[in-house]
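K.L.:
Generate a structure from the sequence data that follows.
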Amino acid sequence: MAAADQATRNREEARHLIATIDDGRANALLKGAYDLHVHSGPSTMPRQVDHLEAAEEAVAAGMKGLLFKDHHYSVAPFIPLLDRVLARPDFKMYSGLVLNNSTGGFNPYVVDAQLKMGARLIWMPTAQAANHVRSAHRKTRLASNVQLKSSPLLSPLDPLGNVLDPVKQILDSIAEFDAILSSGHLHVWEIWKLFDEARARGVKRLLINHPMYGLHFSYEDIRDLARLGAVVEQSAGLYIDSRFNTYSPQELKEHIEAAGVEHSSIGSDLGQVDNPTPVQGMREVIKLCLALGFSDDDVRMMVATNPARLVGQEG
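P.N.:
Coordinates of the predicted model:
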């Protein structure tokens, strides 16, 4: 009950702070923004919007791009079809592959094929990562709301803590295509080992998703990995008025400051039923950041400049 009470207090505080910021100011910052963490459908889990609806809402808000994430298939091969239907060449859509058992796990041949079909981001395992499964079993973080067939727990490391050879091949492919490597839902210790190997193999684009949520990061881990070049993404849904709210507004401020605005990005991590849409979530987290004292330039860096740089849209 204590955790539920705290989440209620978090949501109430977030709503109060969000209400202090003018819509016009937030909408201006949405223009040109990129959301690299969109959970639209179809999916194994119920979704509020499909990929096309998510894109249409983002275009209407003046955003510049979205990246679609599904835990169990890659949207990348469908991006050309979505581009044709949406008919907005100024709006960019991306996707990638999550290395769960349901998509082939640590299979370098699947990764190679997806990169050649346009995948821009390769996530380490999420719902089938060993860290995720253990955390969900404890019912603390990263719990899943869909029950798939049981499958092996995935780690990119062998029992001695060495990066697996197939994972090394995957890292080489990511480097070859200058794609993004995400830490997925690995444990922070696994991420340190993985990112060291990735950097040694020429991977330039490193992304950490919601580090304080189920990945066992310390503030020092965030700071040090950011200094090594990783972009640290915070998930809007964990801080605003959503059913995934876990942290207070003050914790959002602390989580961003641990990495520094210059190394931070914000993605919605939304699209689920009974939650704000991705665009609504981005608008609310922009307001929340402004209410917490981040400047317009700070927010623009986190929702536009840094995510644009990750997907190769620096200009």
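
K.L.:
Please make it C-alpha for all contacts and neighbour counts, starting now.
P.N.:
Will do.

K.L.:
buried set for the longest helix along the chain?
P.N.:
Ordering each helix of the chain by length in residues (DSSP state H) puts helix 2-18 first. Neighbour counts using 16 or more other CA atoms under 10 Å place 7, 8, 10, 11, 13, 14, 15, 17, 18 of helix 2-18 among the buried residues.

K.L.:
same thing with stretch 90-102?
P.N.:
Here stretch 90-102 shows 91, 92, 93, 94, 95, 96, 97, 98, 99, 100, 101, 102 as buried, counting by 16+ other CA under 10 Å.

K.L.:
So the fifth one sits against residue 73, correct?
P.N.:
No - taking CA atoms under 8 Å as the definition, residue 95 is not a contact partner of residue 73, at 10.0 Å.

K.L.:
on that earlier part again, from the buried residues of helix 2-18, which two are the most distant?
P.N.:
Using CA to CA, the pair of those lying farthest apart is 7 and 18, separated by 16.2 Å.

K.L.:
Including distance to residue 131, could the buried residues of helix 2-18 go into CSV?
P.N.:
Shown next, in CSV, are the buried residues of helix 2-18 (distance: CA to CA, whole Å):
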residue, distance to residue 131
7, 23
8, 27
10, 26
11, 27
13, 31
14, 29
15, 32
17, 34
18, 33
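
K.L.:
thinking again about what came up before, what sits up against the longest helix of the chain?
P.N.:
By CA atoms under 8 Å, 6 or more residues apart in numbering, the residues outside helix 2-18 that reach it are 239-242, 245-249, 284-285, 287-288, 291-292.

K.L.:
Between helix 2-18 and whichever helix or strand comes after that helix, find me the angle.
P.N.:
Later in the chain than helix 2-18, the nearest helix or strand by DSSP states H and E is helix 23-30. Following axes from the mean of the first three to the mean of the last three CA atoms, to 10 degrees, one obtains 100 degrees for the angle between helix 23-30 and helix 2-18.

K.L.:
and this one, so I can compare the two:
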Amino acid sequence: MSQRPAIAAVLDGLVDMHVHSGPSPFPRRFDHVEAAQDGARIGMRAMVAKSHHHNTQMDVLAMKGRLADVAATVFGGIALNSTVGGLNVHAVRMCLRMGGKVVWFPTISSGRHIDCHPEDGAFPTTTVPLTLERIDIVDSSGALKPEAGEILDEIKEQGAVVNGGHMYPEYIRTLFQEAKERGIKRMVVSHPDFVIGADPALCRELIELGAFVEHEVGMYDPEGTQKWDPKQLANWIEQLGPEHIVLASDFGQKANPKPVDAWLRVGEALLDLGVPEKDLRRMVRDNPSYLLNLDA
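P.N.:
Prediction:
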């Protein structure tokens, strides 16, 4: 009987596209450099630092000296919430042309997120008082706003990733339909069963448009704040296929474990549930490497 390699070896070369390291108005347990350094435990190749409030590519550039000796490459991005001016093509243009890789359409400013968390952006409580404004990507007739189209054109030009944020599923579909028409090939919908509420059938529609479905291992970590059953994640993988799925941590919050620890625990759980090693590698390494165009 062959012996399974240690989970760290299976995860070697992992790319985490959803790390909530700091700085941030939300409490974070470490900064982007410390997150990347810790990734060495599993041979992490790259990570994307995400903030709901600001352009993280500027953080990454400011930390360039400290990152020089870190094996993992760190990228930034921008989430189109009210703290960056919402659907602000100028902010997107600066982020991507300075090296950012991901544009998240509204997350905590989306109508869907506010429906689920009406406490004015306190998700969790911010360290400083902030205001939040709802940002919608469609007009009163349901058509995509022109500024959203401008942003998609910039994403296309820079070869970046468009992420559906925390929006209503039908808004994400409208966005991805337009993205496909404009020739964008790198699209991601995050945690469809958390906040967003996209079932497998709708996810298949998004996959047909060219999207990857991102699931967050942090939600399935028994040491985290949510503790979902990994069987649910294995079921999603079986229904949609590993070729269409990206796994990410969505960790870095002060109240949660380090992302690497979640990767080790949940990765092992998925293997125990029968997910083949090659499929796990595809979801944590190959698919996100394609999205970030790391092998170009």
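
K.L.:
care to give me the TM-score?
P.N.:
The TM-score (TM-score structural alignment, normalised by the length of the second structure) is 0.92; 291 aligned residues with a CA RMSD of 2.0 Å.

K.L.:
intersection of neighbour lists for residue 95 and residue 73 of the first structure?
P.N.:
Contacts common to residue 95 of the first structure and residue 73, judged by CA under 8 Å, 6+ apart, are absent.

K.L.:
For the buried ones among the contacts of helix 2-18 of the first structure, write the corresponding ChimeraX selection.
P.N.:
Per 16+ other CA under 10 Å, the buried members of those correspond to this ChimeraX selection:
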select :239,240,241,242,245,246,247,248,249,284,285,287,288,291
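
K.L.:
right, and out of the contacts of helix 2-18 of the first structure, which lies closest to residue 57 of the first structure?
P.N.:
Of all those, residue 57 of the first structure sits closest to residue 284, with 14.9 Å by CA to CA.

K.L.:
Show me what that closest one aligns to in the second structure.
P.N.:
Here residue 284 of the first structure is matched to residue 265 in the second structure, going by TM-score structural alignment.

K.L.:
ranges for the helices of the stretch 201-315 of the first structure?
P.N.:
Along the stretch 201-315 of the first structure, the segments classed as helices by DSSP state H, counting those that start in this stretch run 219-227, 249-259, 278-291, 296-300, 306-310.

K.L.:
Highest mean neighbour count out of these?
P.N.:
Using mean count of other CA atoms under 10 Å, the stretch among the helices of the stretch 201-315 of the first structure with the greatest mean number of neighbours is helix 278-291 (a mean of 25).

K.L.:
Contacts for that helix next, please.
P.N.:
Under CA under 8 Å, 6+ apart, the answer for helix 278-291 of the first structure is 14, 17-18, 20-22, 26-27, 29-30, 35, 38, 54, 57-58, 61, 236-237, 239-240, 249, 253, 267-271, 296, 299.

K.L.:
my guess is residue 46 of the first structure contacts residue 270, does it?
P.N.:
No - Residue 46 of the first structure lies out of contact with residue 270 (CA under 8 Å); the separation is 11.7 Å.

K.L.:
Those two - which one has more neighbours?
P.N.:
Remark: of residue 46 of the first structure and residue 270, residue 270 carries more neighbours, 28 against 16, as counted by other CA atoms under 10 Å.

K.L.:
contacting residues for the equivalent of residue 174 of the first structure over in the second structure?
P.N.:
Under the alignment (TM-score structural alignment), residue 174 of the first structure maps onto residue 155 of the second structure. Residues counted as contacts of residue 155 of the second structure (CA under 8 Å, 6+ apart) are 96, 103, 161, 162, 184.

K.L.:
For residue 292 of the first structure, see how far away the aligned partner of residue 231 of the second structure in the first structure is.
P.N.:
Matched by TM-score structural alignment, residue 231 of the second structure corresponds to residue 250 in the first structure. Using CA to CA, to the nearest Å, residue 250 of the first structure is found at 8 Å from residue 292 of the first structure.

K.L.:
State the number of residues packed around the nearest residue to residue 144 of the second structure once chain neighbours are set aside.
P.N.:
Leaving aside its sequence neighbours, residue 144 of the second structure sits nearest to residue 138 (CA to CA, 6 or more residues apart in numbering; 4.3 Å). Residues lying near residue 138 of the second structure (other CA under 10 Å) number 16.

K.L.:
got a list of what the equivalent of residue 138 of the second structure over in the first structure touches?
P.N.:
Taking TM-score structural alignment, the alignment pairs residue 138 of the second structure with residue 157 from the first structure. Contacts for residue 157 of the first structure were tallied using CA under 8 Å, 6+ apart; they are 163, 164, 190.

K.L.:
quick one: residue 26 of the second structure and residue 124 touch, right?
P.N.:
Yes - the pair residue 26 of the second structure / residue 124 is scored as a contact, 6.6 Å apart, by CA under 8 Å.

K.L.:
Those two: who's more crowded?
P.N.:
Neighbour comparison, residue 26 of the second structure and residue 124: the larger count goes to residue 26, with 22 against 13 (by other CA under 10 Å).

K.L.:
Map the more buried one across to the first structure for me.
P.N.:
Using TM-score structural alignment, the equivalent of residue 26 of the second structure in the first structure is residue 45.

K.L.:
Work out for me the element that match sits within.
P.N.:
Using DSSP H and E, residue 45 of the first structure falls outside every helix and strand.

K.L.:
What separation do you get for it and residue 71 of the first structure?
P.N.:
10 Å.

K.L.:
Also residue 103 of the first structure?
P.N.:
Taking CA to CA, one finds residue 103 of the first structure at 8 Å from residue 71 of the first structure.

K.L.:
more neighbours, the two?
P.N.:
residue 71 (22 against 17).

K.L.:
The more buried one touches residue 128, doesn't it?
P.N.:
No - the criterion here is CA under 8 Å, and residue 71 of the first structure misses it with residue 128 at 9.1 Å.

K.L.:
List the buried residues of stretch 122-142 of the second structure.
P.N.:
Buried, per 16+ other CA under 10 Å, within stretch 122-142 of the second structure: 122, 132, 133, 134, 135, 136, 137, 138.

K.L.:
what does stretch 186-202 of the second structure give?
P.N.:
Under the neighbour-count criterion of 16+ other CA under 10 Å, stretch 186-202 of the second structure has 186, 187, 188, 189, 190, 191, 192, 195, 196, 198 buried.

K.L.:
would you turn the buried residues of stretch 122-142 of the second structure into TSV with secondary structure?
P.N.:
Shown next, in TSV, are those (DSSP: H, G, I helix; E, B strand; the rest coil):
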residue	secondary structure
122	coil
132	coil
133	coil
134	coil
135	coil
136	coil
137	coil
138	strand
